[in-house]
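Student: Whatever this is, show me its structure:
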Amino acid sequence: MSKHHKVMSIHDYQNLPEYMLNIKNNCEDHDLKYELFCSFHDCACCMKCIKDKHDNCKGLVPLGDVVGNIKSSAFVSKVETDLVNLLENLKTIKLFFSENLSALEKQKTEAITRVHTMRRSINYHLDKLEESLLNDISSEFSKLQETIGNLKREIDNKN
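Tutor: Next up, the predicted model:
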């Protein structure tokens, strides 16, 4: 019965996913070894479960028949193929995300550069505008100062 049985190292056993480590070999209700599988309820059963819960169920099969050839079944092969495809898809998605992050970083840098350039242009324009306005104010002030000074001298001369 054990000629196809393969031994697993403790290290490999410890690296199994948690859901596999939590699989029970005994019935939780009766603490007896699972012996049959109920296809109607899709669960493993011990001998007491059959009397208690599965008395009217048809299609009870020995558990060994259900899991015996699972590793060589087409389903396992399909699952393995699907997992390989999933891994390839995940690698592609990871690469896609990396490329997107690089592109976003580049766009961010370009946007910051454009903002700084625009700010310098606006500052230059405002500086020129300020200089022009200050010159106009200074010029108008000088003209008015001269006009008022002339009017004041004229009044002083008539007195």
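Student: CA only for contacts and neighbour counts going forward, please
Tutor: Will do.
Student: Run a quick neighbour tally on L60.
Tutor: Using other CA atoms under 10 Å, L60 is surrounded by 19 other residues.
Student: For it, which non-adjacent residue is closest in space?
Tutor: In space, L60 comes closest to C38 once its chain neighbours are excluded; the distance is 4.8 Å by CA to CA, 6 or more residues apart in numbering.
Student: Also this sequence, please, to line up against the first:
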Amino acid sequence: MTTDGARRAPSTRWEYAVSAADQLILWHASRHQPELLQEPLRTRAVVLLAACVNDRAVTQHLDGPDIAAVSLGEVLTALDWYAVSSLESSGAPAGSGGEECAELLQAFGTDKFNAVRAAAREALKGHLADGGPHTRITDRRQALRGITL
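Tutor: This is a model prediction of the structure:
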């Protein structure tokens, strides 16, 4: 969003990762886990998931809309095994997830962090169950178009 509240297309890898993560979280929350729509859990889960999407995109040299080729199974692996390094290397700017990344890093190892990771994990597992074990972000495009809140 812009400062006047208007929506604009993502322009950086991080913004594409946040956009994808937000849509993945919204789809799952609208069908299976409505409490995930509550703040601050939603924002924290989106940022953590975006950091993991971003991490996998960097590893695969994907940028912009090409991050849609990232496998959700690989994102789940990053979430389970590389969450801290994904947050640390996210490059999330202030005002667009930077503060939440710092907050999540500070909370690592606590119930607060574990609750956020569990919510993001459930969302990913829901997409993998619905789309199959080799599901990529792009493969969820049709389902994500049908988000209703």
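Student: TM-score for this pair?
Tutor: Aligned and superposed, the two chains score 0.21 in TM-score terms (TM-score structural alignment, normalised by the length of structure 2); 51 aligned residues with a CA RMSD of 5.0 Å.
Student: returning to what we had before: count of neighbours near the residue nearest to L60 of structure 1?
Tutor: By other CA under 10 Å, neighbour count at C38 of structure 1 equals 18.
Student: you'd agree it is up against C45?
Tutor: Yes. Using CA atoms under 8 Å, C38 of structure 1 is in contact with C45, at 7.0 Å.
Student: could you say what helices and strands the helix with the most length in structure 1 packs with?
Tutor: If you go by DSSP state H, structure 1 has its longest helix at helix 74-158. Of the remaining helices and strands, none touches helix 74-158 of structure 1 by 3 or more CA pairs under 8 Å, 6 or more residues apart in numbering; DSSP states H and E.
Student: Please compute how far that helix lies from its chain's middle.
Tutor: 31 Å (CA atoms, centre = their mean, to the nearest Å).
Student: Show the contacting residues for the residue nearest the centre of structure 1.
Tutor: With distances taken as CA atoms, centre = their mean, the residue of structure 1 nearest its centroid is F97 (9.1 Å). For F97 of structure 1, the contact set (CA atoms under 8 Å, 6 or more residues apart in numbering) is empty.
Student: Longest helix in structure 2, please.
Tutor: From DSSP H, the single longest helix across structure 2 is helix 111-131.
Student: List the buried residues for that one?
Tutor: Neighbour counts over helix 111-131 of structure 2 (16 or more other CA atoms under 10 Å) mark 113, 116-117, 119-128, 131 as buried.
Student: continuing past it, what's the next helix or strand?
Tutor: Note on helix 111-131 of structure 2: by DSSP states H and E, the next helix or strand toward the C-terminus is helix 141-145.
Student: Give me the contacts around that next one.
Tutor: Identification of contacts with helix 141-145 of structure 2 by CA under 8 Å, 6+ apart yields Q23, L24, W27.
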